[in-house]
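Asker: predicted model and sequence follow; I will ask about them next.
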Amino acid sequence: MKVTIYDVAKEAKVSIATVSKVINNTGRISESTRERVCEVMERLNYQPNIIASALMGKQTKTIGLLIPDLANPFFSELARSIEDRGHESGYDLVICSTDYQPEKENKYLTLLKQKRVDGFILASGFENLDKVEELVKEEIPVAVVARDFPMFPINAVALDDFLGGYQAASYLIKNGHRNIAVIGRDLWSNRERIRGFKQAMEENGLKHRSDFEFVQDIHHVDAAKRVTMKYLNSDDRPTAIFACNDLLAIGAIQAAKAWGLKVPDQLSIIGFDNTIIATVVEPPLTTIAQPIQNMGKEVMDLMVAMITGRQKEQKRVTLLPELVERQSVVKLGDPLHLDHSVHK
């Protein structure tokens, strides 16, 4: 038999109004009464009806997070950061993985609206502009993280992806690399990274080869491995690869090893994100770090400020990337650098 608010009030010897105040953290209640009501709710395993509360115009204390791929360590680490900050603020998170599929984005948005979540956080990879516009028009609190929608008046926490791509190319060029290939998926953040990458190439008098850029439907290790194999089969193969995330960099490393090449001695690889896998792969991955913890904290703080009405104006936060040097990039011309001939 389901426990009701009436059962809690009777057991705690208080009024229904007092239990409601404890649940919603409103009104003036003595600490001893609050503790007694909370103890009874826990003992009886009472679950407030958040949907009913939402229909009465109250908050459900839940936020929907749409991310494209939980298998990517960047998104799992980001989701954890957002969830931890939400817990600190008294909010629960409903996490939905969309697999970069617009139909899943639509499905989850509809489902979460029905569940009356207080707002939405959309992560990088969400490209459905019509749905973003719909949320804005419906005045539903929405914030984006690890990307931006500059055409809409919404809160955003983004990385300076242009600068990150610029840093990656500059570092490889500084280490003597000229033939540099790119692996990524066609997303807003990656487009910015590649734009920064090309800018650094141009400033150093280098031409970016179109046949060394693959930014189509690729977000898993196996796909990155296949693309890298294609690059390595080129007559003038690259000496370095810029992967737009660490997961793709792992695929590139696997392809090099399968080809019989030593990383970094015969092929240098730089990633992006600085997730946990960058430290455990062999060799440890040089990468462009995103401040994942700060991103999660900032976007949740913006969301809570919107929901509670503390923030009226939209705010955009841009965080800076940082190069993390490990052992996956070699300096060409270094005495330790091996011959670049292919040993297949």
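Answerer: Good, I have the coordinates.

Asker: from here on, contacts and neighbour counts on C-alpha atoms
Answerer: Fine.

Asker: residues in contact with His219?
Answerer: Taking Cα atoms under 8 Å, 6 or more residues apart in numbering, we find His219 in contact with 184-185, 247-248.

Asker: let's see 7 Å
Answerer: Residues in contact with His219, defined by Cα atoms under 7 Å, 6 or more residues apart in numbering, are 185, 248.

Asker: can you classify it by secondary structure?
Answerer: For His219, the secondary structure call by DSSP: H, G, I helix; E, B strand; the rest coil comes out as coil.

Asker: again, but for Val8
Answerer: Per three-state DSSP, the secondary structure class of Val8 is helix.

Asker: distance of it relative to Ala158?
Answerer: 45 Å (Cα to Cα, to the nearest Å).

Asker: burial count for Ala52?
Answerer: Neighbour count of Ala52, defined by other Cα atoms under 10 Å: 12.

Asker: would it count as being in a helix?
Answerer: Yes: using three-state DSSP, the assignment for Ala52 is a helix.

Asker: what separates it from Lys115, distance-wise?
Answerer: Note on Ala52: its distance to Lys115, by Cα to Cα, is 10 Å.

Asker: let me see the ranges of the helices in this protein.
Answerer: Using DSSP state H, the helices of the chain run over 5-12, 16-24, 31-44, 50-55, 73-88, 102-114, 129-137, 161-174, 188-203, 221-232, 246-259, 277-280, 292-308.

Asker: one more to weigh against that first structure:
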Amino acid sequence: MEGNKIRNMEEFASVSGISRPTLSKYFNDPTSVRDSTRKRIEAAVEQYDYRPNLYAMNQNRRLTKNIGIVVPYLADPFFAEIARTLENHVLRTGYRPVLLGSHGRPELEIENLENLRLIKPAGVLLAPLGRVSEREQIEAFCKEVPTVLFDANIDGVGHAFVGSNNGQSIGLIVDYLCRTGEPPAFFEMETPTNPNAYKRRTAYLAAMERLDHKPRLIQAPGEGWEFEEIGFREGSRLLRDKTLPTDTILCSNDRLAIGFLSAAYEAGLRVGLGPGCALRVAGHDDHPFSRYTCPTLTTVSQDYEAIAKKSAEALLELIEAGSPGDSREETLFEGRLIMRGSA
């Protein structure tokens, strides 16, 4: 052994002086051992920074029927919708979903995973925060608990990833906007939280280059999850200062677009197609509110049903296998253009 790094429970039993069966009993149920024994084990765990290999332990114990579902923000109807769809798929397989939201906070994201660890889940479906996520801690969790990432990818983390093909979907809506009016500027946050935003920026630049148009990026100051507020604030400033480079705005996500639409309304500008319209505004995601904005929002839909179904299937395959495979599978679903009144 190098230093205090313990590779397995046998080594941990040797250095701690506690029998292997007692350790196994503790890690399956900490309340099943005497208080004095539990304190000894906990002290040794802290000293050697040891966590058991749950894959190995699962060979000797019955898995719970719990499946954790962790999303960045349950108050966001986008994540509420996809979580609801995931719950239905999990329930149909005979497992029990345990739904948790991270409120956009990386420390709470890790706390959610640690709380799930305590109930010994069969597996976890995780939509990570992305840029601000604690990568090392999430990676360590995934080594012990079968985990499938969805919506936002962290390269190399988890046993599978399921999401949307941002390159295809952004290319689709850029093509449409260029065919039907002025080429769009891309409106995004200066410091995006979700890694999908970076992929969409890259896809926009590639699509504009392919169509031989000059790309124009508009980056709004701000970070976090208050997208509507950021879209409204920066949209209001751009409209007040009359600095928009084009009359067509493609927003990185629908929530930014909803804020921008509100800014246009406050400025007395009509958004949409046809005579009398000063702006066209489009988004991405087909957020549940996008069909009720005024005007209704042109966007690209993500296939909630397909993403949820594939995520659940990938996790169940992993659970049934009993150990992680050698390769990490990534599945991307194409978006669909939703033409409404705003563009």
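Answerer: Structure received. Please read these numbers as outputs of a predicted model, since none were measured by experiment.

Asker: any idea what the TM-score comes out to?
Answerer: These two chains, once laid on top of each other, score a TM-score of 0.74 by TM-score structural alignment, normalised by the length of structure 2; 275 aligned residues with a Cα RMSD of 2.4 Å.

Asker: circling back to that earlier point, could I get the helices of structure 1 in JSON lines, plus columns for distance to Phe149 of structure 1?
Answerer: Below are the helices of structure 1 laid out as JSON lines (distance: least, Cα to Cα, whole Å):
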{"stretch": "helix 5-12", "distance to Phe149 of structure 1": "43"}
{"stretch": "helix 16-24", "distance to Phe149 of structure 1": "34"}
{"stretch": "helix 31-44", "distance to Phe149 of structure 1": "42"}
{"stretch": "helix 50-55", "distance to Phe149 of structure 1": "28"}
{"stretch": "helix 73-88", "distance to Phe149 of structure 1": "19"}
{"stretch": "helix 102-114", "distance to Phe149 of structure 1": "16"}
{"stretch": "helix 129-137", "distance to Phe149 of structure 1": "8"}
{"stretch": "helix 161-174", "distance to Phe149 of structure 1": "14"}
{"stretch": "helix 188-203", "distance to Phe149 of structure 1": "9"}
{"stretch": "helix 221-232", "distance to Phe149 of structure 1": "27"}
{"stretch": "helix 246-259", "distance to Phe149 of structure 1": "24"}
{"stretch": "helix 277-280", "distance to Phe149 of structure 1": "29"}
{"stretch": "helix 292-308", "distance to Phe149 of structure 1": "14"}
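
Asker: nearest to Gly64 of structure 1, of those helices?
Answerer: Of all the helices of structure 1, the one in closest proximity to Gly64 of structure 1, counting by Cα to Cα, is helix 102-114 (6.6 Å).

Asker: residue range for the closest one in structure 2?
Answerer: The counterpart of helix 102-114 of structure 1 in structure 2, counting by TM-score structural alignment, spans residues 106-118.

Asker: not counting its own residues, what contacts the matching stretch?
Answerer: Taking Cα under 7 Å, 6+ apart as the criterion, the residues outside stretch 106-118 of structure 2 that touch it are 68, 100, 102, 132-134.

Asker: now do the buried residues in that stretch.
Answerer: Under the neighbour-count criterion of 16 or more other Cα atoms under 10 Å, stretch 106-118 of structure 2 has 106, 108-110, 112-113, 116-117 buried.

Asker: have a look at how far, on average, that stretch is from structure 1.
Answerer: Once the two structures are superposed, the average separation between stretch 106-118 of structure 2 and the matching residues of structure 1 is 1.0 Å (mean Cα distance after the TM-score superposition for structure 1).

Asker: now do the same contact list for the residue nearest to the spatial centre of structure 1.
Answerer: Centroid-nearest residue in structure 1: Phe75, 4.1 Å away (criterion: Cα atoms, centre = their mean). Each residue near Phe75 of structure 1 by Cα under 7 Å, 6+ apart is listed here: 67, 69.

Asker: which residue lines up with it in structure 2?
Answerer: Phe75 of structure 1 maps onto Phe79 in structure 2, by TM-score structural alignment.

Asker: swap in Ile277 of structure 1?
Answerer: The equivalent of Ile277 of structure 1 in structure 2 is Phe289 (alignment by TM-score structural alignment).

Asker: quick check: closest non-adjacent residue to its match.
Answerer: Nearest non-adjacent residue to Phe289 of structure 2, counting by Cα to Cα, 6 or more residues apart in numbering: Pro77, 7.9 Å away.

Asker: okay, now that neighbour: neighbour count?
Answerer: One way to gauge burial is a neighbour count; for Pro77 of structure 2, by other Cα under 10 Å, it gives 13.

Asker: buried ones among the contacts of stretch 106-118 of structure 2?
Answerer: Of the members of the contacts of stretch 106-118 of structure 2, the ones counted as buried by neighbours, 16+ other Cα under 10 Å, are 68, 100, 102, 132-133.

Asker: that older thread, and the residue nearest to Phe289 of structure 2, how far is that from Lys120 of structure 2?
Answerer: Look at Pro77 of structure 2 and Lys120 of structure 2: by Cα to Cα, they are 29 Å apart.

Asker: and what of Ala278 of structure 2?
Answerer: Spatial separation of Ala278 of structure 2 from Lys120 of structure 2 under the definition Cα to Cα is 56 Å.

Asker: and the two? Which one has more around it.
Answerer: When neighbours are counted by other Cα under 10 Å, Ala278 of structure 2 and Lys120 differ, and Lys120 comes out ahead with 21 against 15.

Asker: so who does that one touch?
Answerer: Taking Cα under 7 Å, 6+ apart as the test, what Lys120 of structure 2 contacts is Thr64.

Asker: again, only this time at 10 Å
Answerer: For Lys120 of structure 2, the contacting residues are 27-29, 54, 58, 62-68, 145, taking Cα atoms under 10 Å, 6 or more residues apart in numbering as the criterion.
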